[in-house]
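Student: A predicted structure for the sequence below; I have some questions about it.
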Amino acid sequence: MTRRVQYLQLVMSSFIGSSSYFPGDLLLTGTANYFQWHKILKDVCDEISPDLIPYLENGEISFIEGEDDATRKDAMRLLDRIINLVLRDAASGYVLRDVNRFNGTGRELYLHLRSIYGVITVPFAISIMYDLLTGAWKQNEGSTIDSLENAYDRVMINVAQRFSFETYNVIVYLAILKKEGLPVDEYIRAYHDIYGTGWEDFTLTNMQRIIHERINFPTQSIPVNPKTFVSKKVFKCFRCGEPGHLDRNCPAPQPLSHLKS
């Protein structure tokens, strides 16, 4: 048995009856505070063992002279049990219920939490920006105002790093429109109807065009990908009711009711 394995066994035994590494206001409550929580988690892991983060990220640990493969596997099993205990003591609310229902290794639990709460999507970024604009984050429960404000700031830093400058501008633009009461979710659905599930065409010009069409043609505009060069908009003449032309180009005789006799 190597010194590393002996040390990890001592760490495991220290968890019995120990208090949480995470104060109540730093427990994982959802995506909003994931990045702040993850920073604390990394500090905790580094304090426990320098092998924890490499194990979580890559499934590997450092080589130590004198350890054979069986001993290294013992060390990895201990690391996995340790991170499992840490994670199950680091969440609250519906995240804690998710953690308690999870059936897997400690590393699998870590990757599960990251995949659920550590992925920043465009709709989530818009909702965070909206909360910042309206001050809605101050009414959120489960954390102090100061820590939650720091969490939101950290999320916005990650938003700025995650998306291009163009996409970030659209996120801010839509958050402002949402604050003004416009149906932003409807505009995003229209974007997906036109461009698909990707975000490469999520530009200010394209979104403004979609919003303009929704405002000016709320019932007649059917989304179409402009790359197909095939228009699917259905226009009907207000004079004769036939599709294919507008009233100003209608071949039907004009009404004479406006003429004086």
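Tutor: Sure thing, it's come through.
Student: Going by C-alpha atoms from here, please, whenever you check contacts or count neighbours.
Tutor: OK.
Student: helices or strands up against the helix or strand containing residue 37?
Tutor: Following DSSP states H and E, one finds residue 37 within helix 34-48. In this structure, helix 34-48 makes packing contacts with helix 52-58, helix 145-162, judged by 3 or more CA pairs under 8 Å, 6 or more residues apart in numbering; DSSP states H and E.
Student: For residue 193, find the nearest of the ones you listed.
Tutor: Among the helices and strands packed on helix 34-48, helix 145-162 comes nearest to residue 193, with 23.7 Å by CA to CA.
Student: got the buried residues for the closest one?
Tutor: 148-149, 151-156, 159 (16 or more other CA atoms under 10 Å).
Student: now for the next helix-or-strand element following that helix, which elements pack on it?
Tutor: Later in the chain than helix 145-162, the nearest helix or strand by DSSP H and E is helix 165-179. In terms of contacts (3+ CA pairs under 8 Å, 6+ apart), helix 165-179 is packed against helix 122-134, helix 184-195, helix 204-216.
Student: The second one versus helix 204-216: what angle between them?
Tutor: Interaxial angle, helix 184-195 versus helix 204-216 (axes from the mean of the first three to the mean of the last three CA atoms, to 10 degrees): 110 degrees.
Student: Report the buried residues of helix 184-195.
Tutor: Neighbour-count burial for helix 184-195 flags 184, 187-188, 190-192, 194-195 (criterion: 16+ other CA under 10 Å).
Student: Kindly indicate which of those residues lies nearest residue 174.
Tutor: Nearest to residue 174 among the buried residues of helix 184-195: residue 184, at 6.4 Å, using CA to CA.
Student: adding another structure so you can compare the two:
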Amino acid sequence: MRIMMLLCWGLVPCFVGAYHYGPGQAQLKLDEVDQKIKAAQAAGKQENWDQAVLLYNEALPLVPTERVKEAQKLRLERDKAMMLNGQLPDAYLDLQALLTELQSEPQPDAELVKETRSAMANAEYYVTWTLRLEGVGKEGWEPIIESARQNYRLLAENAALSGSEDEFTEQQENLEAVIRLASLDLTDLQGIPIPKQCQCKGCCNGVCNKQGKKKGKKKGTGEKKPKDNRGASSGPPPDKSGS
């Protein structure tokens, strides 16, 4: 019995070493990912988007390949931070790829698909606005704003089906804003400042729901300015960052 106990004690370092260089390494990576995500979230709260993007980019390669959903959620949060960091084109392209990837899965995560679709629609709105201001012809920006319209319409329909009145209202406002953007003359558009994105809780598409509520008139016309708010569920919600 005594010999057996001694043998067991002698094997303890072997088991510890095996764990450390096997499953232990995976756990260390997960701990590091968690630390970087928390640091990125903290940077986001300080509106230090450059640092947040850097930390998300450092965390992504550390996620084990088998943890696909965690990596997808991390990409979404990274893309949202990129949009707020002035990296709209890159964020838009990755959101497109991410949504396609999610929809191709046998059993897509409905909530993640919704958040990604909402973030992409938000990106499409801003890409369209930017392209129009840069003088790109209708053939260049119309397909993008049409995609945003379809995405917001689908989000509104799903919100109605789920019975979420607040979300339905938000998505309807998003849809109306997209339609207005597509129909505005370039001259009128040039006289309107691009709506600023924010991180207020409840501003689900990264556009402040509290701004742009006041009714205003464009110079020289009796028409109202389009609403600045289009937010609804995903891009970038501070309460879900890194989730």
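Tutor: Sure thing, it's come through. Every value quoted in this text rests on a predicted model; they were computed, and no experiment measured them.
Student: Can you pull the TM-score for these?
Tutor: TM-score of the superposed chains, computed with TM-score structural alignment, normalised by the length of structure 2, equals 0.28; 105 aligned residues with a CA RMSD of 5.4 Å.
Student: about what we covered before: ok and the helix holding residue 37 of structure 1 relative to helix 145-162, angle-wise?
Tutor: Going by the same axes, to 10 degrees, helix 34-48 of structure 1 makes 100 degrees with helix 145-162.
Student: Show me which residues of helix 34-48 of structure 1 are buried.
Tutor: Result for helix 34-48 of structure 1 [16+ other CA under 10 Å]: buried residues 34-38, 40-41, 44-45, 48.
Student: ok so, going back, just name the closest of the buried residues of helix 184-195 of structure 1 to residue 123 of structure 1, please.
Tutor: residue 188 (8.3 Å).
Student: ok, now how distant is that closest one from residue 165 of structure 1?
Tutor: 18 Å (CA to CA, to the nearest Å).
Student: Next: residue 42 of structure 1.
Tutor: Applying CA to CA to residue 42 of structure 1 and residue 165 of structure 1 gives a distance of 29 Å.
Student: how about the helices in structure 2?
Tutor: Applying DSSP state H to structure 2 gives helices spanning 2-21, 23-45, 49-59, 68-84, 88-103, 110-133, 138-162, 165-183, 186-190.
Student: what's next to the first one, contact-wise?
Tutor: It stands for helix 2-21 of structure 2. residue 25 (CA atoms under 8 Å, 6 or more residues apart in numbering).
Student: Of the buried residues of helix 34-48 of structure 1, which is the nearest to residue 170 of structure 1?
Tutor: Using CA to CA, the buried residues of helix 34-48 of structure 1 come closest to residue 170 of structure 1 at residue 35, 22.6 Å.
Student: Just to check, the closest one is in contact with residue 155?
Tutor: Yes - between residue 35 of structure 1 and residue 155 there is a contact under CA atoms under 8 Å: 6.6 Å.
Student: show me what contacts residue 99 of structure 2?
Tutor: Residue 99 of structure 2 touches 113, 116-117, counting by CA under 8 Å, 6+ apart.
Student: before we move on, what about residue 189 of structure 1?
Tutor: If a contact means CA under 8 Å, 6+ apart, then residue 189 of structure 1 has no contacts.
Student: Roughly how far does it sit from residue 211 of structure 1?
Tutor: From residue 189 of structure 1 to residue 211 of structure 1 the distance is 11 Å (CA to CA).
Student: residues shared between the contacts of the two?
Tutor: What both residue 189 of structure 1 and residue 211 touch, as defined by CA under 8 Å, 6+ apart, is an empty set.
Student: Need the single longest helix in structure 1, by residues.
Tutor: Longest helix in structure 1, counting by DSSP H: helix 69-88.
Student: Could you point out the helix or strand that follows it?
Tutor: Toward the C-terminus from helix 69-88 of structure 1 - assigned by DSSP H and E - lies helix 93-101.
Student: If we go by neighbour counts, what in that next one is buried?
Tutor: For helix 93-101 of structure 1, by 16+ other CA under 10 Å, it's 95-96, 99.
Student: what angle sits between that helix and helix 69-88?
Tutor: Interaxial angle of helix 93-101 of structure 1 relative to helix 69-88 (the same axes, to 10 degrees): 150 degrees.
Student: helices and strands around helix 93-101 of structure 1, which ones?
Tutor: helix 69-88.
Student: And the helix it packs on, what does it pack against?
Tutor: helix 3-14, helix 52-58, helix 93-101, helix 106-117.
Student: Adding distance to residue 78 of structure 1, write these out as a markdown table.
Tutor: Below are the helices and strands packed on helix 69-88 of structure 1 laid out as a markdown table (distance: least, CA to CA, whole Å):
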| stretch | distance to residue 78 of structure 1 |
| --- | --- |
| helix 3-14 | 6 |
| helix 52-58 | 10 |
| helix 93-101 | 19 |
| helix 106-117 | 10 |
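Student: Of the ones you listed, which is nearest residue 134 of structure 1?
Tutor: It is, among the helices and strands packed on helix 69-88 of structure 1 and with distance given as CA to CA, helix 106-117, at 22.7 Å.
Student: tell me which residues in the closest one are buried?
Tutor: Using 16+ other CA under 10 Å, the residues of helix 106-117 of structure 1 that count as buried are 106-110, 112-113, 117.
Student: okay, the angle between it and helix 34-48?
Tutor: Going by the same axes, to 10 degrees, helix 106-117 of structure 1 makes 160 degrees with helix 34-48.
Student: Run through the neighbouring helices and strands of helix 106-117 of structure 1.
Tutor: Using 3+ CA pairs under 8 Å, 6+ apart, helix 106-117 of structure 1 sits against helix 52-58, helix 69-88.
Student: Please work out which of these is packed deepest.
Tutor: Stretch with highest mean neighbour count among these: helix 69-88 (a mean of 18; mean count of other CA atoms under 10 Å).
Student: any idea of the angle that helix forms with helix 3-14?
Tutor: With the same axes, to 10 degrees applied, the angle from helix 69-88 of structure 1 to helix 3-14 works out at 30 degrees.
Student: any idea how far residue 101 of structure 1 is from residue 168 of structure 1?
Tutor: 36 Å.
Student: Then residue 158 of structure 1?
Tutor: For residue 158 of structure 1 relative to residue 168 of structure 1 (CA to CA), the value is 11 Å.
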